[in-house]
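Q: Sequence isn't available, so here's the structure alone:
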């Protein structure tokens, strides 16, 4: 929370009904100079379209009313305003092939969603890489995580780990070193940014016009 208070951005998220963990994540994102995000099962929240985010939230199995879902979608879209600020952070996304192929929301939603990934990846401060199935086993098979880098702060970085047992933060030097090393390993085995965008475009086209067997 101290890191969130150090952010130069106004705490626009204070009006949302969210828990402290999520509130802290948004504060960290707003203060970040760089964000490294690995997602194996779904596309990153900072790249999601409203329809995709809506389908993700509906499919999570939690009891939410439609107004609650819409509030969460609105919040997720508001988080993306860091992409358009004057000094946006450098965003490095690594996603598993499964996240590009899972038909969350159906074919039309996925086609638009993958198109958005391609469009955002054209920005100079955004990198998207895909780990395809042929890469085999890798150090991050247990699940997704993110690293938020923050300058002029008491901590140089924070690791955010999500799971069914709850979300938590790691800020110890050893943890940061380990997760940075893992992310570097993922970057090295993933397709290059250019190859990744070609891959995403090919998956989008396959979803748009599926083969008839």
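A: The structure has been received and is ready for your questions. This structure is a prediction, so every number in the text was calculated from the model and none was measured.
Q: When you work out contacts or count neighbours from here on, use the C-alpha atoms and nothing else.
A: Fine.
Q: so what's residue 126 closest to, chain neighbours aside?
A: In space, and not counting its chain neighbours, residue 126 is closest to residue 91: 4.8 Å by Cα to Cα, 6 or more residues apart in numbering.
Q: Let's verify the one you found: helix, strand, or coil?
A: Following DSSP: H, G, I helix; E, B strand; the rest coil, we place residue 91 in the strand state.
Q: okay, pairing it with this:
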């Protein structure tokens, strides 16, 4: 889950193996960044989330100038090169074309949650 979409409790849970001295400033910084995207004059922000049980989440952010920001458990990376930006824009367009929306996505999420909880539908 990209940091800008996380609530403090989630942040604490994923940083459980760090000391309070380490987690406190990280959570505060994420909450401050989260406030920036809530402003009326904030840059546009697109996120594509995938439902997986494996690799880290990847987010694409459209800023001025464009930047691709990748987050994972132990860190993050920002790509600024025009070739990288173009490649991620193409990938985002492909993901949007193949994405499942509204009713279908709710059905898939419910089914996945039921599987994780061991409930038969």
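A: Arrived safely, thanks for sending. Everything quoted here is computed from the prediction, not taken from an experiment.
Q: And the TM-score between these chains?
A: The TM-score (TM-score structural alignment, normalised by the length of structure 2) is 0.70; 119 aligned residues with a Cα RMSD of 3.6 Å.
Q: quick revisit: and the residue nearest to residue 126 of structure 1, what's its match in structure 2?
A: Residue 91 of structure 1 maps onto residue 45 of structure 2 when the alignment is built from TM-score structural alignment.
Q: Could you do residue 77 of structure 1 as well?
A: Alignment note (TM-score structural alignment): residue 77 of structure 1 maps to residue 31 of structure 2.
Q: count of neighbours near its match?
A: 18 (other Cα atoms under 10 Å).
Q: wait, what's in contact with it?
A: By Cα atoms under 8 Å, 6 or more residues apart in numbering, the contact set of residue 31 of structure 2 is 4, 8.
Q: Residue most distant from the centroid, structure 2?
A: residue 120 (29.4 Å; Cα atoms, centre = their mean).
Q: Please name the nearest non-neighbouring residue to it.
A: Computed as Cα to Cα, 6+ apart, the closest residue to residue 120 of structure 2 that is not its neighbour in sequence is residue 114, at 6.8 Å.
Q: my read is the one you found is in a strand, agree?
A: No. Judged by three-state DSSP, residue 114 of structure 2 forms no part of a strand; its state is helix.
Q: Verify the stated contact: it with residue 108.
A: No. Residue 114 of structure 2 lies out of contact with residue 108 (Cα atoms under 8 Å); the separation is 9.9 Å.
Q: returning to that earlier point: what is the neighbour count of the residue nearest to residue 120 of structure 2?
A: Residues near residue 114 of structure 2, counting by other Cα under 10 Å, number 13.
Q: Sweet, I'm off.
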